[in-house]
Structures are given as structure tokens and as C-alpha cells.
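Asker: The sequence isn't on hand, but the structure is:
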């Protein structure tokens, strides 16, 4: 922990981390709030699912595109534009009385305009710390983002059920604007300029580490989404027990990230960390007892944040600085698609064989991730004795001091 304290004492690190976590906090609230609101307005979970799917498609498409725009027009311009459009779209969903197709159109707009905060901040990080601190910083970031997934769903559920779904969506808009503005106005965004990429859109995926990071992220988040569906199905659609078990899952991830974030990243780091996830999830299939599930999911969670830290570090170390934002955009898109695939697969299996099927799906996703990491281990960079910062561009990059 002393190492993390020193890291947070580095000028600007604590501020930019707090700002980006606040700006990304609506990410943990949006899906649930839209689901509850559209179901409340239309009386149909099917309609709510369609609007939610439209929003997710928009987010998946936007990831690499808006991230790439930051190198063309600057981070602040792109973040401000997307922030304004996204806030207006969510406000319209909250206040307007519309047909389902119109809600879907607004969902697509909200998804497409989701501010690329994650890509921006992970592009900035290598310019804020030295090479020795970068891997622990990625690990700390991956760990602290678990706070979003622990707190945000609880907050938005309480507001939606106790106050109203309209107020829940408007709360998201307030946090989106407030947190986004804090992040956009952070001095670090003015000190770093992303060079315009000279490569065509998607070319960055020809880099094996970026492709592997995208595939592994897809499988890892797919496993997590299947677990979430399984826990909700196990404990009667989201009772107190479901919330507690999912909180334990996230606490395991937070614990793993803080405990192992200082360990150097070799070629086998991803396989080892995904093995922990796969073992923990495979044990869930033996019993649905709350204490057994809590213990096994805590074990599985220990590998999640460390695995995500490897994803971020290997992406950073494998591309030019001008391509980092787009690379993180593709990684984020892979994770979004993984979340949808994991939820859908788990849902079909829950309908067919019961809640146990979701844990089968989660285990299958995790084992597949481990297999990819082990079979293609040579595609993972060895960062034990190497600077994980992006490859410098050949042209000079101006910074404002």
C-alpha cells in the first residue's frame, strides 16, 4: 500500500483518477436505469431490452471511432461534444413520452455519444508517471473501477424504486455533466496532445497484443456478465443476497488488484491470472449456497482486476502514442460485446436448465480466456524489464507546460 500512496502523491494522479472515476460512474448506472424506466413506461421487459440493446450497440460502435477523433480534434473538444449529446439524449429518454422505436433511436444516440473517458485517461497515464509506476497505476485503476460496479447499481436501484425512474435518469445526467466537466477541465487534458494517427481505422487490430487484449477482454467480461445474471437468477431476481454476493465478487477483484498490482508482467501473467478466475468460477457449479458462492466468487474475483491491468499495460506498450486511444476504444468495444454475449448466453441457459446454467456459461468463458492466453502466449509482450509506455511517434509531439 505504501507504493500506491507514493503513486497517488505524484502530481495530478489522484486528481485525474478521482475525476475519471466520477465521470465514468454513470456507466454503472445507465443500463439498469434505462431497463427500469422503459419497463415502467411501457410495462414490457421485452421493450426495455430492445432499448438497452440499442444503447449497447451504440456504445460498441462508438468506442474506437470517438477515441480516434481525440487525435484529430483534441480530447477536450471530443469529450465536450459527446458529453452534451449524451446528456441531452438521456434527458429525452427520461422526460419524453415516445413509442419504443423512438426510445431505441435515443438509446443509439446515447450509446454513440458516450464520452470516451476511459480511452482518454489511459492515454494520459503514461505521460504522468515514470515507467516503473505505470504498471501499478494501471492495476490501481482497474481495481478502483470496481467501486463503480459495487456502488452505482445500488444507488440507482434505490433512487429508481424509492423516488422514481425519471429522477434516476436525471441523476445520471447530473453526475454525467458534473463528473465529465471535472475531467474535461483537469489540467492534464491540456498538457497532453494525442498526435493524429496516420493509420486507417481498425489497422491497430493487426497488432497481436491489441487483438489479444480485445479477445481476452471479451471473454473475461463475458464471464463476469454471466455471473451477474446467474447470481440474480439464484437469489430471486436481485434480492439482498444477490447484491451482497455481487459485492463480494467485486471486493475480490479490488483485493486482487491492490495485492498484485506491483508484480511485473511477463508473457504468462495473463494466463496465470485467468487461471484464478477459471478455477473460482468452476467451483461455483458445486453448490448455489450463498456462502459457497460468496467464497468461490471472491476467489474468482481476485484474478479479474490483475487480468484487466495486463490488458491495459500490454495495449499501451504495443502501439504508438497516436494509436493508443483507438486501441483502448477497440478493447472497450470487445468488453461491451462480451458483456452482451455473456448475459445473453446465461439468459438462454437459465431459461433452459436453471440458474446453474449461468455458472456453466461463466466458467466456459473464463476457461476459453485462459486457453487463448496459454495458446497464444508468444503474442503477449514481456514487460518485466521493459517500459510499458506507448511507442513514441517519429514526429515531435508538443505539450503545453
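Answerer: Received the coordinates, thanks. Here the structure is a predicted model, which is why all the values come from computation and not from measurement.
Asker: Only C-alpha atoms from now on, for both contacts and neighbour counts.
Answerer: Will do.
Asker: need the helices for the stretch 1-150 of the chain, in chain order.
Answerer: Listed in chain order, the helices of the stretch 1-150 of the chain (DSSP state H, counting those that start in this stretch) span residues 2-9, 13-24, 30-42, 45-73, 75-95, 100-112, 117-124, 131-144, 146-162.
Asker: Can you add mean neighbour count and give these back as JSON lines?
Answerer: Output for the helices of the stretch 1-150 of the chain, formatted as JSON lines (neighbours: other Cα atoms under 10 Å):
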{"stretch": "helix 2-9", "mean neighbour count": "13"}
{"stretch": "helix 13-24", "mean neighbour count": "20"}
{"stretch": "helix 30-42", "mean neighbour count": "21"}
{"stretch": "helix 45-73", "mean neighbour count": "22"}
{"stretch": "helix 75-95", "mean neighbour count": "20"}
{"stretch": "helix 100-112", "mean neighbour count": "22"}
{"stretch": "helix 117-124", "mean neighbour count": "22"}
{"stretch": "helix 131-144", "mean neighbour count": "23"}
{"stretch": "helix 146-162", "mean neighbour count": "17"}
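Asker: take a look at this one as well, against the first:
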């Protein structure tokens, strides 16, 4: 079954029309609740372990272990969701996650050896529900080939960034104002309740096995060259999140104002959200791969001065600017999945990209933590610059892989490698 690519030269439908899509609210509301923990997990672990050990390096390493585990296991969960249905993967996953978080909290507060913290962080990260990719797959199942598909990609980016505004601020406030473990307790509760509510909405989940009800054995979104390039791009974006979280935490601690950490990170995430809102209202005439090639260098440029800033207001302003540059890259990366990946592998593709953000975030927080402990809080801000610069090099070198063969959209008849040429702009 061929998929028609929408010509973006016309007016783009607005968010209001998107939200009137039949059945949308039944998965959007529980999905919003369940995706909050994604932005709370790593910073919650970071703050708890730093409190119990006194080391940013150790806290970053344990947090990174959870992030790496999440990145490695998420695509496998996405593949299983494509094959067996989202609910079949989500229900046991959220129960395991809540149990793993409870174990990690208990070990950290009881002064358990570091190897035990690392061991507990693995299932905590591996079982993190990938609600964002599942919501995107539900939109794709309803809207592929319609003008609303691009609007949904922008809307999901805005929702993600709103999550990154609320999640870290909430986790930080709970950890610093209530109890060092309160952020992770809230994360586990939201995961369990939100995940079960989302899984109950079976009527809107994509048909297991793909559009045609079958899936070619061994077919994987990872076999698409463009997806591998996007993974590198999203790794760089993740390094920004991880580097900013660690460095802002260390910076605010060093000036004796840990309470403003959430506000500074919130400014960064608010910029991301604001740019996402704007991107979703514009009827773009250029292809998403061209927009990505324009947006990503701006992101690298925006991270350049972070390490040298001493002023809190200026750092907040620069964080806002960096956030403004992230959303266009995320939106265009996710939008490219529609034309690069068949419908029966999109949940997997989305989880690879989301997992790449998590992996980049984990690596970024680890490297930034070591830099902070060895040098100063400011040196951690070199991580976003280094991560995006390396990803930009890969993007520019392999940019042709982001164009579907023949300018067409991948279809789901004969696995990932089969394409049917269609009209594009």
C-alpha cells in the first residue's frame, strides 16, 4: 500500500483541527501523564545519588547507566509493540519499572555499595515506557498521507518539550524541598498510573503487525540508512539535555542557590517548547531534510558560549536560545520518519530516536560530571558543544541518506527495503 506524501506548499492545518481528530483525546491525556517520567528519571537519579554519595561523577555514572539501558532496550520494546500491540508491552513494563525504581531508592538511601546502585539502574532504565513514540505511532496510524501529519509532529515536539519543562522542575523541587527520593517516587507513581491508563486505550493503538496485519521477519527500522543518521543527530541533542542538566545542577550548587536549578533548566526547555509551537504553525515549503540541515548548525552555534558564562540571568538567556534551536531539529527528524520508514516499523523507529536522546543524555551527564568534579561547574557546558559538533559532522557527511530512494515513501509490503515512488514537493 503506497503512502502519499503531502505537499507542504499549501496552508498547514492548525492544532485545533488536529485535536478534533476522532479518538485523539482518549490517548493524549493519559499519554501526557505517562510521558512526564521520561524527563524526571535521569535528573531524579542524579539528585538522589549525589545527595547520598556527595559525588557528581558517581551520580552522573549511575544516571547514565539508567539512560544507556533505556536507549538499548527501548527499540526492542518498540519492535515488540509493533508486532504484538502497545498494551501487551506497556502493562508489564510499567509494573517492572515501578518495582525497579523502588529498589533503587531503597539501595541509595541505605548506603548500598555502588555496584548495587549500578545493577538496580539497569532494569530501571530498561523498563522506562516509551510513551512518546507510542503516541507518535498512533498519530501516524490515523494521519499518514494527510496534511495533519506534519502538524502532529510539531504538536508532539511541543508536548515533549512541555514535559521537559515540567518534569525536571517538578523532580528538582521534590528532591530539594521534600526529600531526596521524592522525585523518583513521583516518577514511579506517574509511570504506573499513566502507563496503565494509556494502555487501556486499545481502540486507537496501531494494528499489531503493521498496516497489513503482517510483518516481515527480521525487518528493522535500523536497516534504513537515514534512521542511522538520525540516531547520530539525536545523540547530539541528547548530549545537550544531559550536559545542561548536570552543569546547571553543579553551577547552581557552586553559587549556593540550588533552588534555581529548576528555573534555569525550565527556561532552556521553555525555549524548546516555544520554538516547537511556532514550527507547527508554519506551512513550510522546503523539505524536512533541508530544514534539518539549516537548524542543526544553529544549535551547535548556540551552545558555543555556554562554558564561559558567569551570570545567572545571562546563562538563563543562553539556555533559552539553545532551547529555541533544539525543537526544529527534533521536529524535522521525527517528520522524516514518515518518508523513510514503513508504517509497520515506525514505533521501533521512533523509539530508536527517543532512545538515542536518552543515550546522548546519559553520556552527556557522565562526561559533564567528570569535568565538573575535575575542573569546575562551567567546564561541563563544553559537553553540549562537543556532542552537537560531532553529530553535525556526521549529518553533513551523510546528508544524502536522509532522502528516500526515488524521492518516495517507504511502504510496508516487502519490508524496510521496498519503496514505492510517490509525488513530493
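Answerer: Thanks, I have the structure now. Here the structure is a predicted model, which is why all the values come from computation and not from measurement.
Asker: Residue 218 of structure 1 is nearest to which of the helices of the stretch 1-150 of structure 1?
Answerer: With Cα to Cα, the closest approach to residue 218 of structure 1 among those belongs to helix 45-73: 11.8 Å.
Asker: Kindly state which residue of structure 1 is aligned to residue 310 of structure 2.
Answerer: Using TM-score structural alignment, the equivalent of residue 310 of structure 2 in structure 1 is residue 288.
Asker: measure that match to residue 245 of structure 1 for me?
Answerer: Note on residue 288 of structure 1: its distance to residue 245 of structure 1, by Cα to Cα, to the nearest Å, is 11 Å.
Asker: The two: who's more crowded?
Answerer: Between residue 288 of structure 1 and residue 245, counting by other Cα atoms under 10 Å, residue 245 is the more crowded of the two (22 against 17).
Asker: residues contacting that one?
Answerer: For residue 245 of structure 1, the contacting residues are 231, 290, 293, 294, 297, by Cα atoms under 8 Å, 6 or more residues apart in numbering.
Asker: My reading is that the fourth one is in a helix; is that accurate?
Answerer: Yes: residue assignment for residue 294 of structure 1, taken from DSSP: H, G, I helix; E, B strand; the rest coil, places it within a helix.
Asker: Pull up the gap between it and residue 232 of structure 1, please.
Answerer: 13 Å.
Asker: More neighbours: those two, which one.
Answerer: residue 294 (22 against 19).
Asker: Which helix or which strand is home to the closest residue to that one other than its chain neighbours?
Answerer: Nearest residue to residue 294 of structure 1 in three dimensions, chain neighbours excluded: residue 245, at 5.4 Å (Cα to Cα, 6 or more residues apart in numbering). Secondary structure from DSSP states H and E places residue 245 of structure 1 in helix 240-260.
Asker: And that helix against structure 2, how far off on average?
Answerer: Following superposition, helix 240-260 of structure 1 is found to deviate from structure 2 by 1.7 Å on average (mean Cα distance after the TM-score superposition for structure 1).
Asker: list the buried ones in that helix?
Answerer: 241-260 (16 or more other Cα atoms under 10 Å).
Asker: Tell me how many other residues crowd residue 208 of structure 2.
Answerer: By other Cα under 10 Å, 18 other residues sit near residue 208 of structure 2.
Asker: for the aligned residue in structure 1 for it, helix, strand, or coil?
Answerer: Matched by TM-score structural alignment, residue 208 of structure 2 corresponds to residue 193 in structure 1. Secondary structure, three-state DSSP: residue 193 of structure 1 is coil.
Asker: What's the separation between residue 193 of structure 1 and residue 146 of structure 1?
Answerer: Where residue 146 of structure 1 is concerned, residue 193 of structure 1 sits at a distance of 29 Å (Cα to Cα).
Asker: Please pull up the equivalent of residue 278 of structure 1 in structure 2.
Answerer: For residue 278 of structure 1, the aligned residue in structure 2 is residue 300 (criterion: TM-score structural alignment).
Asker: Understood, closing this out.
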